[in-house]
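Enquirer: Predicted model and sequence below, questions to follow.
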Amino acid sequence: MDEKPPGMDRWDERMEVPLAVASALFLAGYATLILGHGLPQGWRDLCLALILAAWVLFAVDYVVRLWLSGRRPLRFVRTHLLDTVVLILPLLRPLRVVKAYDTIQRRQDKPRLTLYARVMAYAGLTSILLGFAGSLTVYRFERDAPGATIVTFGDSVWWACSTLSTVGYGDVTPVTPMGRVTAVGLMACGLALLGAVTGSFSSWLIQTFRREDEEGPPGENPGAR
């Protein structure tokens, strides 16, 4: 497995906060445009400027990490497919939690509950952010569509919750192509996040039980085995 170049770690550390702020601004600008009915043109232009500025920062981050990796563009895209998807669709940036889950899965040392709890907390936050982003997208395309059942933002939020949890009550459903594409994406993300949470918890339990089994009952001398 290829090791991450030292410069990549420093860059990721420096960009962690700016990218988090840019993600928040991107989502805030997008939400304001969708929910701000009758918003003055000046405010709409400001929201569009925030979205564009955040997108430019995401693109700069992607290009810099491509340069620091020392790999050819096509190889970098293949090995960083999630980053590429997130660059094209910034509303999916919360899915970067998969990287944290992958890092913890590779750990073979003493199980640390804090690390696994962090992944589970990230997965929960990711579900909220993705649900909100999906609600905005579906509401944008469904509210004026003929025969639509999702006509308010509340309907959209309810639909997103049931879709992410893979329950799918079916009382409200998207009728537009973009709404259905978003539904497929949310279902896939819901399954992935559920797998990350259950996988992290299961891995922590397995490592804990394995370590206790190797140490043996209290008072037993391991060297006597």
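Expert: Looks like it arrived, so ask away.
Enquirer: Every contact and neighbour count from this point should use C-alpha atoms.
Expert: Will do.
Enquirer: doesn't W55 make contact with P90?
Expert: Yes - counting by C-alpha atoms under 8 Å, P90 touches W55, with 7.3 Å between them.
Enquirer: residues bridging contact with these two, i.e. touching both?
Expert: F26 (C-alpha atoms under 8 Å, 6 or more residues apart in numbering).
Enquirer: Return the residues in contact with the nearest residue to L25 once chain neighbours are set aside.
Expert: Spatially, and ignoring its direct neighbours in sequence, L25 is nearest to L50 (6.5 Å; C-alpha to C-alpha, 6 or more residues apart in numbering). Shown in contact with L50 (C-alpha under 8 Å, 6+ apart): L25, F26, G29.
Enquirer: Put this next to the first one:
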Amino acid sequence: MIAALVFLVAFAVPIVNPGLPRGLRATLMTVQDVVWAIFLVDYVYRVLVAPKKWEFVRKHPIDLAAVALPALRPLRLVAALSFVHQVAGEKLRGHVAMYVAVATILVVTISSLAVLNAERGEPGASIETWQDALWWSFVTVTTVGYGDYAPVTAEGRLFAVGLMLCGIALLGIVTASLASWLIERIAEPDPAKQPATAADVTALTEQVRELRAEVLALRGGQGT
């Protein structure tokens, strides 16, 4: 997870600030390559220890693409997101609100960086700054779609499709969680109106038996 966050910073800084000195830019590119190598080693290790190796490869196509196609650097962001999800996802499982918040922040940030990297300087491009890209990501992930900013390159549109799918998934999680909460509140039983259970009937029967024994004992005492 630390390596993924380091990669995100090394990837983001040159995109947000394109006027960096050449030496610093080269250093950040080297950091990206080192972290990508860590991703590659991790993927190979997971394949080797997997009981069913081909099934593991088949179920993790994004990880495979991220390490097998180093020329497509934006795909490394997907690998970084996968690393963060592996760690943070387990910690936040069961905390739907926190999970959705973290996932939304990561998806919006990564998408804005990726689309800005693809769009900046292209003919007819309207997304030229990170502020524009961030606004576009928020509008797209919420499925609002004002249309004031839109990608014009094939790579940018590919990221837009991925962001739209993520937005639908996140909104679906929020809607399902809210519906589940409402159903639980509506179906929550009222203790005053809750029907008697088998345990309640058994306890009441035992009390009646004890009362009957006490009555019989009192009658016997009065007869003597």
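Expert: Great, that's in hand. Computed from a predicted structure; not experimentally measured.
Enquirer: Just the element for the equivalent of the residue nearest to L25 of the first structure over in the second structure, please.
Expert: Aligning on TM-score structural alignment places L50 of the first structure opposite V31 in the second structure. Here V31 of the second structure sits within helix 22-49, counting by DSSP states H and E.
Enquirer: just P218 of the first structure next, same as before
Expert: Going by DSSP H and E, P218 of the first structure is not part of any helix or strand.
Enquirer: Name the single longest helix found in the second structure.
Expert: What stands out as the longest helix in the second structure, according to DSSP state H, is helix 154-187.
Enquirer: Which is the succeeding secondary structure element to it?
Expert: Downstream of helix 154-187 of the second structure (by DSSP H and E), the next one is helix 198-223.
Enquirer: Regarding H37 of the first structure, what is its secondary structure?
Expert: coil (DSSP: H, G, I helix; E, B strand; the rest coil).
Enquirer: any idea what it aligns with in the second structure?
Expert: Residue pairing (TM-score structural alignment): H37 of the first structure is matched to P18 of the second structure.
Enquirer: how deep is its match tucked in, by neighbour count?
Expert: 11 (other C-alpha atoms under 10 Å).
Enquirer: do L81 of the second structure as well
Expert: Residues near L81 of the second structure, counting by other C-alpha under 10 Å: 19.
Enquirer: does it sit in a helix or strand, and which one?
Expert: Using DSSP H and E, the element containing L81 of the second structure is helix 74-92.
Enquirer: Contacts for the next helix or strand after that helix, please.
Expert: For helix 74-92 of the second structure, the following helix or strand on the C-terminal side (DSSP H and E) is helix 96-119. Applying C-alpha under 8 Å, 6+ apart, the contact partners of helix 96-119 of the second structure are 12, 15-16, 74, 77, 81, 89, 92-93, 125-130, 133-134, 136-138, 141, 151-153, 155-156, 159-160, 163, 166, 170, 173-174, 177.
Enquirer: What span of the first structure is helix 96-119 of the second structure aligned with?
Expert: So helix 96-119 of the second structure sits over residues 119-142 in the first structure, by TM-score structural alignment.
Enquirer: Now do the buried residues in the helix holding V31 of the second structure.
Expert: R25, L28, M29, V31, Q32, D33, V35, W36, F39, L40, Y43, V47 (16 or more other C-alpha atoms under 10 Å).
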